[in-house]
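Participant: Return atomic coordinates for the entry below.
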Amino acid sequence: LRFLFRGVSARAFVRPFSTLDHSRIRFASKSDHRRFRAVIIRRPPKKAIERIKELFLMNVRYNANLVEIEYPQRLDAYDIGSNIACGCHAAVYELRLRRTSEYSDAEAAMSSASRHISETTTDPIIAYPLALKIMFNYQFDAPERYLWADMGSELVPFVDANRLIKGHLPVLQTLRRSHPNVIKIYTAFADCMPMLADAQSLYPEALPNANFYELIIDQPKTLFIVMKRYRMTLREYVLTVKRNYWIARVMLGQLLEAIVFLYEHTISHRDMKSDNILLDFDSPEEAPHLVLSDFGCALATGSWLVPYPDDTIDLGGNLALRAPEIRCAHPGPGQIVDFRMADLWACATLGYEMYTRFPFSCVHTSNCIWSRELSGA
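Facilitator: Modelled structure (predicted):
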């Protein structure tokens, strides 16, 4: 009995409920609680947007940046296929690695089964998984360093671009890391301009003729960009695939992800249109993987502000989808144009096209909307 009375406090008999408060304080402490019970870590449930981000970041199909392959930097290491698109400044062709190429690093990454499929399949995406962008060099006698200085903005999405343009473009700010909703560029190099079968009919002005060959010593060169190939553009998608509002929301969300990523790096695309939005998918029923491409008009100087003293200053390539503050800007001494929110306006106009299948410029224009807002104010 003496041992029992020593172990039990007398206050427990006089005040039997006094120990309840002591127990509450004791077990409220996490350190004391973990001594007697198993540690249970409860993580908050992931939201739908977080699961979508994880899918696009960790899945090799949607994020080709997870596979690091060193591609050759010579044109004779590739097989060039048919023309995909052609514009005023560049032409895009189908591309694949040449099996007899001495550059075996990238070819070794492809299994023999995948090579067999690429040769026997009728799907052009599998047969030619790469895309080659041939930049048009109209100054045939210009040195090679001129190509990197004049066309270097095309390499803004290329993470390893600083190694190529070092010393040519000191003010160009490239992306420090890749993003699944920004086009994947594998490599870029300068080489001789090829004489392809359809070149004379598609872009005769960009081909050197006999008069130029008499004036120059070396063979003209231009810039080549090797990229991942995608199935179609956004414009082709909205014209050929049945409209689906749920898929439109997914595509618009991916485009906003790309805009936010560029905003974090102080980069403005300035040429957003449905032809520069590329989509990749296996069947029309699934939500496409969307990427933003063609950074030739991008503002990548580390600042949103551009002096606008006269009309010779380039404000971007897409006049129809320019933001109202850019469209209505007037040149003059001390005038500054701010591109901070220019891409967001263009993104909203592309969202209009995703949902309605009609271009925004066919119904509205940025300058008339700006005028109505000013008059309403």
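Participant: from here on, contacts and neighbour counts on C-alpha atoms
Facilitator: Will do.
Participant: Which residue ranges of the stretch 251-377 of the chain form helices?
Facilitator: Secondary structure of the stretch 251-377 of the chain, counting by DSSP state H, counting those that start in this stretch: helices at 324-327, 342-356, 366-376.
Participant: count of neighbours near Phe3?
Facilitator: Neighbour count of Phe3, defined by other Cα atoms under 10 Å: 7.
Participant: From Thr19, how far off is it?
Facilitator: Using Cα to Cα, to the nearest Å, Phe3 is found at 20 Å from Thr19.
Participant: Please apply the same query to Ala199.
Facilitator: Computed as Cα to Cα, the Ala199 to Thr19 distance reads 91 Å.
Participant: the more surrounded of these two?
Facilitator: Neighbours were counted for Ala199 and for Thr19 using other Cα under 10 Å; Ala199 has more, 15 against 11.
Participant: Measure how buried the closest residue to Val337 other than its chain neighbours is and give me the count.
Facilitator: Of all residues beyond its chain neighbours, the one nearest Val337 is Val306 (5.2 Å), with distances taken as Cα to Cα, 6 or more residues apart in numbering. Look at Val306: counted by other Cα under 10 Å, it has 16 neighbours.
Participant: same thing with Gly376?
Facilitator: Gly376 has 7 neighbours, counted by other Cα under 10 Å.
Participant: So Phe212 is in contact with Phe140, correct?
Facilitator: Yes. Between Phe212 and Phe140 there is a contact under Cα atoms under 8 Å: 7.4 Å.
Participant: So between those two, which is more surrounded?
Facilitator: Set Phe212 next to Phe140 and count neighbours by other Cα under 10 Å: Phe140 wins out with 21 against 15.
Participant: how near is that one to Thr122?
Facilitator: According to Cα to Cα, Phe140 and Thr122 sit 38 Å apart.
Participant: Before we compare anything, build this one as well:
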Amino acid sequence: MSVKHAISRGLELGRSVLQLGLFKSGGRFAAKLRADRFRVGPSVRTVQPQAFLPSRYRYYRTSLKGLAAQLQSAGFRRGFTGGSPRNRAVFLAFGLGVGLIEQQLEEDRKSAATCREIQAVFRKKGFQSPLKPFTSGYKLEDYVIGNQIGKGSNAAVYEAAAPFAPPKKKKNHDDRTSPLVQINEEEESQRTQSLSCCSLRNFPLAIKMMWNFGAGSSSEAILKSMSQELVPAGPLAMKQEKEQIILDGHFGVVPKRVSAHPNVIRVFRAFTADVPLLPCALEEYPDVLPARLNPAGLGNNRTLFLVMKNYPGTLRQYLAAYTPERRHASLMALQLLEGVAHLCRQGVAHRDLKSDNVLLEFDSDGVPRLVITDFGCCLAQRDSSLQLPFNSMWVSRGGNASLMAPEVVTAVPGSGVFIDYSKADAWAAAAISYEIFGQQNPFYGAQGLDSRTYREDQLPLLPSAVPADVQLVIKLLLRRNPSKRPSACVAANMLHLSLWGQRALVNQDSAGMKKLADWLLCQSAVVLLKGCRGSSGNRVEAELQRSFLSNLDLEDLRTAVGFLLYGREQHQACIMSA
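Facilitator: As a prediction, the model looks like this:
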């Protein structure tokens, strides 16, 4: 072998390490490193993420510069110690090849710094509350309560208004009647409130009255028993003296709170008060009333009240009569994942995600805006691990057994057993996406699949009109093994890139991450300019773009790109083979 040929072989070897370790979209190198983490079985071809060195190899990633220098030094030393020209050339060329990896890692560090800078800009802007802030409203007497608009297994919801906080004046294009309004006006036989725009203007708030069976009638006991309901509460939701009460067995510790997000409900006020006799109470829920209101009632005299924004209806009500257009449906699925990802980042698992627990309104362009609500079953541990000790059958797994993820519903209690909820809500969101795209939820009904036993090949096909990238995300999230699913953050990034980052996904090569960083900078500038003009401040797409940019993470983004590219390769291969 000539020296020239040895040098070319060494450079080729170094280049192959670079391509396999960082950029190749096939994922074979990553699959070996991750010990089949993403492989379902020998007979199933599944989507793999773009290959990259995982976090446990971070030492080598940060030490490549030193490794390259050592290899180059060894090549020079062999030149002075009598080594053969071929070996000297191989050592030197391989050192140069590994040095190329260090150059790319430097580009990655620059891309990560870009992500952090963009994230800081959009996090500083924050999320604006949908209602004008007010300073009163800590008593039930402060509100005018209207008709009942909802009822669940543990609470009733009523429309309300606050005389001390007049509603904002809306522009003409926001005053139009939504499709959901027409549905409820036609169903006058049901005892549900007509959700006309006039009703929403007159009653912009909603009051949720919890049913109190066994918590007692003291404020401390009520707040301790129902502390999960306070997870989406704002910083001024309770009076200062109420914040310093005994909760979860610790004096002065308030419940875990999540920050504001456009796709998560916001509780503006939370207080305890005597249970009143509200409209439809004796007909709808007589058993939960206290004895002073119903002699046969079993409830306590006081309970917890939560004040929130009044939304036109639930996702289930809307989907019962309408199938949203394709782009709107994709945006709705993305909003669900954005809400779940926000909760996961803050160490909260909802554990009762279903279309009944998702509220819906419309932005100025008529695009549905989804908001996750009802946190009564949530897991909000202070260590943010989302792992619940499961040492007894008395430990609650959550609500809605039909949409419990496989790892939750199949858990067997025992010493040292934990249920991991980190990807359970994302699994439920994927199942709900079937409803959003006009299909029956595959896990509902007598003929539906059982999350304990279903096989992935039993999942029904989505309509062909559903974008391929969206179908890919839903398919990945419904994998039985949670370690083979993307996280909610990665899944949301996949949909963001599919909707707005098509150019950034073209020709992903050794300069791919730099192109992606350039696209992120351009996208940031566009969003900021639109915000300054005030042309899209309250629109769903603008909110989603701001949420995406405020939570940028290079590793999540890289993984999302890899999933998308490999999925498209597999899709093209299937088309060619057909």
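Participant: Which residue of the second structure sits opposite Arg270 of the first structure in the alignment?
Facilitator: Mapped onto the second structure by TM-score structural alignment, Arg270 of the first structure lines up with Arg351.
Participant: for its match, what are its contacts?
Facilitator: Arg351 of the second structure is in contact with 377-379, 397-399, 404, 421, 424-425, counting by Cα atoms under 8 Å, 6 or more residues apart in numbering.
Participant: from these, which is closest to Phe76 of the second structure?
Facilitator: Proximity of these to Phe76 of the second structure (Cα to Cα) peaks at Tyr421, which lies at 54.3 Å.
Participant: count of neighbours near the aligned partner of His289 of the first structure in the second structure?
Facilitator: Under the alignment (TM-score structural alignment), His289 of the first structure maps onto Arg369 of the second structure. Close neighbours of Arg369 of the second structure, defined as other Cα under 10 Å, add up to 23.
Participant: Which among the helices of the stretch 251-377 of the first structure is found nearest to Ala258 of the first structure?
Facilitator: Shortest distance between Ala258 of the first structure and the helices of the stretch 251-377 of the first structure, using Cα to Cα, is found for helix 342-356: 10.0 Å.
Participant: neighbouring contacts of the closest one?
Facilitator: The contact list for helix 342-356 of the first structure, computed with Cα under 8 Å, 6+ apart, reads 238, 243-245, 248, 252, 255-256, 259, 268-270, 272-274, 321-323, 326, 358-360.
Participant: Onto which residues of the second structure does it map?
Facilitator: Aligned by TM-score structural alignment, helix 342-356 of the first structure falls on residues 424-438 of the second structure.
Participant: What is the burial count for Phe5 of the first structure?
Facilitator: Neighbours of Phe5 of the first structure using other Cα under 10 Å come to 9.
Participant: Is it located within a helix, as I assumed?
Facilitator: Yes. Membership of Phe5 of the first structure in a helix is supported by DSSP: H, G, I helix; E, B strand; the rest coil.
Participant: what residue of the second structure takes the place of it?
Facilitator: So, by TM-score structural alignment, Phe5 of the first structure is left unmatched.
Participant: do the same with Val250 of the first structure
Facilitator: Under the alignment (TM-score structural alignment), Val250 of the first structure maps onto Leu331 of the second structure.
Participant: Okay, and its match sits in which element?
Facilitator: helix 326-345 (DSSP states H and E).
Participant: That helix vs the first structure - mean distance after superposition?
Facilitator: Compared with the first structure after the fit, helix 326-345 of the second structure shows a mean deviation of 1.0 Å (mean Cα distance after the TM-score superposition for the first structure).
Participant: which residues touch that helix?
Facilitator: For helix 326-345 of the second structure, contacts defined as Cα under 8 Å, 6+ apart pick out 258, 261-264, 349-350, 367-372, 422, 425-426, 429-430, 433, 436-437, 465-466, 470, 487-489, 491-492, 495-496, 541, 544, 547.
Participant: picking up where we left off before, buried ones among the contacts of helix 342-356 of the first structure?
Facilitator: Burial by neighbour count, 16 or more other Cα atoms under 10 Å: within these this picks out 238, 248, 252, 255-256, 259, 268-270, 272-274, 321-323, 326, 359-360.
Participant: For Met393 of the second structure, give me its contacts.
Facilitator: Pro413.
Participant: counterpart of it in the first structure?
Facilitator: Aligned counterpart of Met393 of the second structure in the first structure: Asp311 (TM-score structural alignment).
Participant: next one: Ala162 of the second structure
Facilitator: In the first structure, Ala162 of the second structure lands on Leu97 (TM-score structural alignment).
Participant: What is the burial count for its match?
Facilitator: Using other Cα under 10 Å, Leu97 of the first structure is surrounded by 21 other residues.
Participant: what's the spacing between the residue nearest to it when sequence neighbours are not counted and Asp198 of the first structure?
Facilitator: Excluding its sequence neighbours, the residue lying closest to Leu97 of the first structure (Cα to Cα, 6+ apart) is Tyr78, at 4.5 Å. Using Cα to Cα, Tyr78 of the first structure is found at 18 Å from Asp198 of the first structure.
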